[in-house]
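> okay, structure incoming, though there's no sequence with it:
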């Protein structure tokens, strides 16, 4: 059954189906039914991304962000994250915020980061909620507020986000 599914994805990818290209790319990234091959994944993600596939755009951004199957390129990563974010993809919104928070490719801007984190949080993005907690815990772009930080860490931790769970433990000990 799994072999037939893999064959169907591959046939679709070869025919230019963006969803099939995305699914095959993810299989190459994780070595799911195929040998792990990040370069092949990047090639397929690029093809799907060019057709407007939002998750492919985001995941191709991840590849450029961390250098999976390609060289690290923050400019391309940011542009891909933003492209997915502007189409409503929560993870893309969070990563745009992350880039502003850390000043990767763009000028560091905590207020802009918070704007993107809040947009992602509206879609219950646990990572964005964690980063909002970080902002409130440390006064990045907002007035430092322990209660507000705890609120965001709890919201993120309740979704199983490990960094938020650790941050919540730490802030509650203070």
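Thanks, I have it. Small disclaimer: the values here were computed from a predicted structure and weren't measured. Numbers count the residues shown, from 1 in each chain.
> going forward, measure contacts between C-alpha atoms and count neighbours the same way
Noted.
> please identify the helix or strand for the residue nearest the centre of the chain.
By C-alpha atoms, centre = their mean, the chain has its centre lying nearest to residue 91, at 4.1 Å. Residue 91 is part of helix 90-102, with elements assigned from DSSP states H and E.
> need the contact list for residue 97.
When the contact criterion is C-alpha atoms under 8 Å, 6 or more residues apart in numbering, the partners of residue 97 are 112, 113, 114, 115, 116, 117.
> which parts of the helix holding residue 91 are buried?
90, 91, 92, 93, 94, 95, 96, 97, 98, 99, 100, 101 (16 or more other C-alpha atoms under 10 Å).
> looking at these, which is nearest residue 45?
residue 92 (15.1 Å; C-alpha to C-alpha).
> if I look at residue 24, how far off is residue 50?
For residue 24, the distance to residue 50 equals 16 Å [C-alpha to C-alpha, to the nearest Å].
> scratch that, residue 32
24 Å.
> now do residue 67
20 Å.
> next up, a second structure to put side by side with the first:
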């Protein structure tokens, strides 16, 4: 059910549909994880909602009931329902869209590890569509989606790494990502991969290929992950504080650079990857 049919999205986005009014609550701190009971209840509601739209043969679709059920599932923490709710704001029958309303739902689904939500969120952040334009922060979400199997995200991140847009330039790693994107069916990746292959040393390319293939993630986004560490290293690499290689590996050198940055910015008492620290680094990257 991850890849939602366009017809389903258009039904959910129809005039008067309850999903259009399903605003995500504003949050200033991470959302608490749903309890096991809430997850189970949300899954039941989501499935009932989809069934209301696609009833067994002979049944009559009930879009309004589906909208209510899916909205309730989204509020209880179902990532697929949250993605649907976001899509109802992004894809409307009249061609209009409300990206600002969609983004909070994309963020909630993305934090739970929904790769499509992560990719869509990255696209909006990269373009500054409904939110501040932040290529460096978009790269974080592209990598998270890529590590969870999104070929489109691998392609997008690879292109960013070719030119060093939003992240440190790394042609060998970009080549590896383009190879994975091509394997995943992204036709446009072939042209870029063939052009880039001639510029990358074969041994370096093979090492990057081995490394990128191992970068796999599942489930909710942890407090510290490779994409976040890589973001921190990329930003700090452009300052006076040397974090070491931009490889997504958290270590003493990166921590020391973070501590020095925190001292310069007068961020007292914050842990190295605390939200206040990340926000300041995001501001640094803009």
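Cool, got the structure. Since the structure is predicted, the reported quantities are computational estimates derived from the model, not experimental observations.
> TM-score for these two?
Overall, the chain-to-chain superposition scores 0.71 on the TM-score scale (TM-score structural alignment, normalised by the length of the first structure); 141 aligned residues with a C-alpha RMSD of 2.4 Å.
> re earlier: which residue in the second structure lines up with the residue nearest to the centre of the first structure?
Under the alignment (TM-score structural alignment), residue 91 of the first structure pairs with residue 152 in the second structure.
> wait, that match touches residue 189, no?
No. Taking C-alpha atoms under 8 Å as the definition, residue 152 of the second structure is not a contact partner of residue 189, at 9.4 Å.
> any shared contact partners between the two?
residue 181.
> which residues of the second structure fall in strands?
For the second structure, applying DSSP state E gives no strands.
> on that earlier part again, how about the contacts made by the match of residue 91 of the first structure?
Counted by C-alpha under 8 Å, 6+ apart, residue 152 of the second structure has contacts 119, 146, 181, 186.
> from residue 64 of the first structure, how far off is residue 48 of the first structure?
15 Å.
> same check on residue 18 of the first structure?
Distance from residue 18 of the first structure to residue 64 of the first structure, by C-alpha to C-alpha: 19 Å.
> before we move on, the earlier item: higher neighbour count, residue 24 and residue 50 of the first structure?
residue 24 (27 against 13; other C-alpha atoms under 10 Å).
> trace that one over to the second structure, please.
Checking TM-score structural alignment: residue 24 of the first structure goes with residue 85.
> ok, that match touching residue 69?
No. Using C-alpha under 8 Å, residue 85 of the second structure makes no contact with residue 69, being 11.1 Å away.
> just the helices in the second structure please.
6-12, 36-53, 63-76, 79-90, 99-111, 115-127, 135-147, 151-163, 171-183, 188-197, 202-214, 226-236, 252-264, 275-285 (DSSP state H).
> kindly calculate the angle that the third one makes with helix 79-90.
This means helix 63-76 of the second structure. Between helix 63-76 of the second structure and helix 79-90, the angle comes out at 120 degrees (axes from the mean of the first three to the mean of the last three C-alpha atoms, to 10 degrees).
> what packs against helix 63-76 of the second structure?
helix 6-12, helix 36-53, helix 79-90 (3 or more C-alpha pairs under 8 Å, 6 or more residues apart in numbering; DSSP states H and E).
> cool, the last one as well?
Using 3+ C-alpha pairs under 8 Å, 6+ apart as the contact criterion, the secondary-structure elements in contact with helix 275-285 of the second structure are helix 135-147, helix 226-236.
> residue range for the last one in the first structure?
Residues of the first structure offer no counterpart to helix 226-236 of the second structure, counting by TM-score structural alignment.
> give the equivalent position in the second structure for residue 6 of the first structure.
For residue 6 of the first structure, the residue aligned by TM-score structural alignment is residue 67.
> look up how far residue 116 of the second structure lies from its match.
Taking C-alpha to C-alpha, one finds residue 67 of the second structure at 20 Å from residue 116 of the second structure.
> so which of those two has more stuff around it?
residue 67 (30 against 23).
> residue 33 of the first structure and residue 18 of the first structure, how far apart?
Counting by C-alpha to C-alpha, the gap from residue 33 of the first structure to residue 18 of the first structure is 19 Å.
> before we move on, what about residue 51 of the first structure?
6 Å.
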